[in-house]
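Participant: Provide a 3D model corresponding to the input given below.
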Amino acid sequence: MRYYPAALALSLFAAVTASAGLGATGEPDPRAARLIEEGRVALDAGDTQGAVDAFEAALAVDPGYTPTYLELARAARKEGLQGKAIHYYREALKQDPANFSALSGEGAALVEKGAIEKARRNLTKLQSLCGESCSETRTLATSIETGPTQTVVTAEAVKPEVVITQN
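Facilitator: This next block holds a predicted model:
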C-alpha cells in the first residue's frame, strides 16, 4: 500500500509519454520521402495511377507519416473518387485530429459529393481551431459557397427519344 502513490505516478508518466509519441509525425523515412516526391511529380504531370502507386509504396515504407494520406486523398480527388479521398482524410485525422489540411480537404471532398451540411461541420471545426484568417478555413468556405461541381441527373431529366420503326 505504501508503494501505491509511486506506482500510480510512474504508470501515469509512462502512459503520457507513450501517447505523446504516438501522434507525432516527425520526418518521414528517406525512402518514403523520395517516393512521395515521385508521386507529387507524377500527379502534377497528370499520371494519377503512377502517383497513387508511389504514395502507396511510401505508405508501406512509413505508415505513420500523415502527409502521405493527404497526398493519396489529393490523387483520389483528382480522379473524381471523393469517397476514397474522404477515407484517406479520415485516416490522416485519426493520426492527427487537429490537421487543418485534412479537415479542409475532407470538407471540400464532402462538398464535391454534395454533403454540404457535413462540410459545414468541418468548417466550424476549422474556425474554432485556427480561426477565420486561416488559409484552410478560407479555402473550405469558398468551396462551400460555390457548392458541388457535379450536377446530379435524375431519371425525369433524361427523356428517351422515341423512335418508331415499321416492320
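Participant: make it CA atoms for all contacts and neighbour counts henceforth
Facilitator: Fine.
Participant: How many neighbouring residues does the residue nearest to Gly131 when sequence neighbours are not counted have?
Facilitator: Leaving aside its chain neighbours, Gly131 sits nearest to Thr137 (7.3 Å; criterion: CA to CA, 6 or more residues apart in numbering). Using other CA atoms under 10 Å, Thr137 has 26 other residues around it.
Participant: Touching, Thr137 and Gln127? I think so.
Facilitator: Yes. Contact criterion CA atoms under 8 Å: Thr137 and Gln127 qualify, at 6.4 Å.
Participant: Report all helices and strands that the helix or strand hosting the residue nearest to Gly131 contacts.
Facilitator: Here Thr137 is covered by helix 135-146, with elements defined by DSSP states H and E. In terms of contacts (3 or more CA pairs under 8 Å, 6 or more residues apart in numbering; DSSP states H and E), helix 135-146 is packed against helix 100-113, helix 116-130.
Participant: Return the most buried member of those.
Facilitator: The highest mean neighbour count among the helices and strands packed on helix 135-146, using mean count of other CA atoms under 10 Å, belongs to helix 100-113: a mean of 25.
Participant: Which strands or helices does that one pack on?
Facilitator: Using 3+ CA pairs under 8 Å, 6+ apart: helix 100-113 touches helix 66-78, helix 82-95, helix 116-130, helix 135-146.
Participant: rerun at 7 Å
Facilitator: Judged by 3 or more CA pairs under 7 Å, 6 or more residues apart in numbering; DSSP states H and E, helix 100-113 is in contact with helix 82-95, helix 116-130, helix 135-146.
Participant: here's the other one to compare against:
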Amino acid sequence: MVDGLETANPRWKELLMRFAPAAAALSLLFAVTASVSQAGDREPDPRAAILIAEGRAALTAGQPQKATDSFEAALAVDPAFTPIYLDLAEASRREGLQGKAISYYRETLKRDPDNFAAMSGEGAALVEKGAVEKARLNLTRLESLCGSNCPETRKLATAIARGPQPRVLTAEAVMPEAVVTQN
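Facilitator: Below you'll find the model as predicted:
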C-alpha cells in the first residue's frame, strides 16, 4: 500500500510543479486586469460630486479661484478620484498658473499614464509657458496612442500652432523704482 502512494506522489508533484507557475501568472494577470478596468470607471463620493459640480459652475462663471476652492475641497473628500486633478489644472490655467497646472496634469498622468486629456492639457500649458518642444513630445505621444483625429490631439496641435501667447504686464510690473535725489 505504501508503494502505491509513493509512485502516485511523484506524478502529482510533477504536475503541480509544471503547471503551478503558469496558473499563478494567469491568476495575477486576471486580477490586475480586473482591478485596472475598474479603477478608471468609478464614480466620485457623492459629497465630492456636489463640490465638483460647484467648481465647474464657478469655472464656467469665470471664477477660477472659487472653482479651485471647490475642487480642493472635493479632493479632500475623495482623494482617489483622479479627474479632480484635471479640473484643478484647468482652474490653474485660467488663473495664469501654468506651472501649477502642469503639476496637476502630471499627477493625473502618474495615476493614469494613458489619460489623453491630461497629455493634451499638459502640452497646452507647456505651450502657454513657452516650452513648445516639450509640448511637441506630448503631441507625438498622443498621435501614437489615439491618432491624429482624436479631439485631444487636435486641441494640442491647435495650441502648438497658435504658439505661446505674449504675457500681459501690469503697470506695476514696468514702473521704475522711485529714486529721491537732492538738488
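Participant: which ones are touching the residue nearest to Gly131 of the first structure?
Facilitator: 104, 123, 126-127 (CA atoms under 7 Å, 6 or more residues apart in numbering).
Participant: how close does Val153 of the first structure get to Leu81 of the first structure?
Facilitator: 18 Å (CA to CA, to the nearest Å).
Participant: for Ile144 of the first structure, same thing?
Facilitator: From Ile144 of the first structure to Leu81 of the first structure the distance is 18 Å (CA to CA).
Participant: what about Ile25 of the first structure, which SS state?
Facilitator: If you look again at residue 25 of the first structure, you'll see it is Thr, not Ile. Recorded secondary structure, Thr25 of the first structure: coil (DSSP: H, G, I helix; E, B strand; the rest coil).
Participant: circling back: out of the helices and strands packed on helix 135-146 of the first structure, nearest to Arg2 of the first structure?
Facilitator: helix 116-130 (43.5 Å; CA to CA).
Participant: which residues in the second structure does that closest one align to?
Facilitator: Aligned using TM-score structural alignment, helix 116-130 of the first structure spans residues 132-146 in the second structure.
Participant: Have a look at how far, on average, that stretch is from the first structure.
Facilitator: If you overlay the two and look at stretch 132-146 of the second structure, the average distance to its match in the first structure is 0.6 Å (mean CA distance after the TM-score superposition for the first structure).
Participant: who's in contact with that stretch?
Facilitator: So stretch 132-146 of the second structure is contacted by 116, 119-120, 123-124, 126-127, 153, 156-157, 160 (CA under 7 Å, 6+ apart).
Participant: Then stretch 160-174 of the second structure?
Facilitator: With contact meaning CA under 7 Å, 6+ apart, stretch 160-174 of the second structure is reached by 127-130, 132.
Participant: so what corresponds to Arg77 of the first structure in the second structure?
Facilitator: By TM-score structural alignment, Arg77 of the first structure lines up with Arg93.
Participant: What of Ser104 of the first structure?
Facilitator: In the second structure, Ser104 of the first structure lands on Ser120 (TM-score structural alignment).
Participant: follow-up on the earlier one: which of Val153 and Leu81 of the first structure has more neighbours?
Facilitator: Set side by side, Val153 of the first structure and Leu81 show more neighbours around Leu81, with 16 against 8, by other CA under 10 Å.
Participant: Next, the contact list for the residue most central in space within the second structure, please.
Facilitator: By CA atoms, centre = their mean, the second structure has its centre lying nearest to Thr108, at 2.0 Å. Listed by CA under 7 Å, 6+ apart, the contact set of Thr108 of the second structure reads 82, 85, 118.
Participant: now those residues as JSON lines including distance to Ala73 of the second structure?
Facilitator: Below are the contacts of Thr108 of the second structure laid out as JSON lines (distance: CA to CA, whole Å):
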{"residue": "Thr82", "distance to Ala73 of the second structure": "14"}
{"residue": "Tyr85", "distance to Ala73 of the second structure": "12"}
{"residue": "Ala118", "distance to Ala73 of the second structure": "21"}
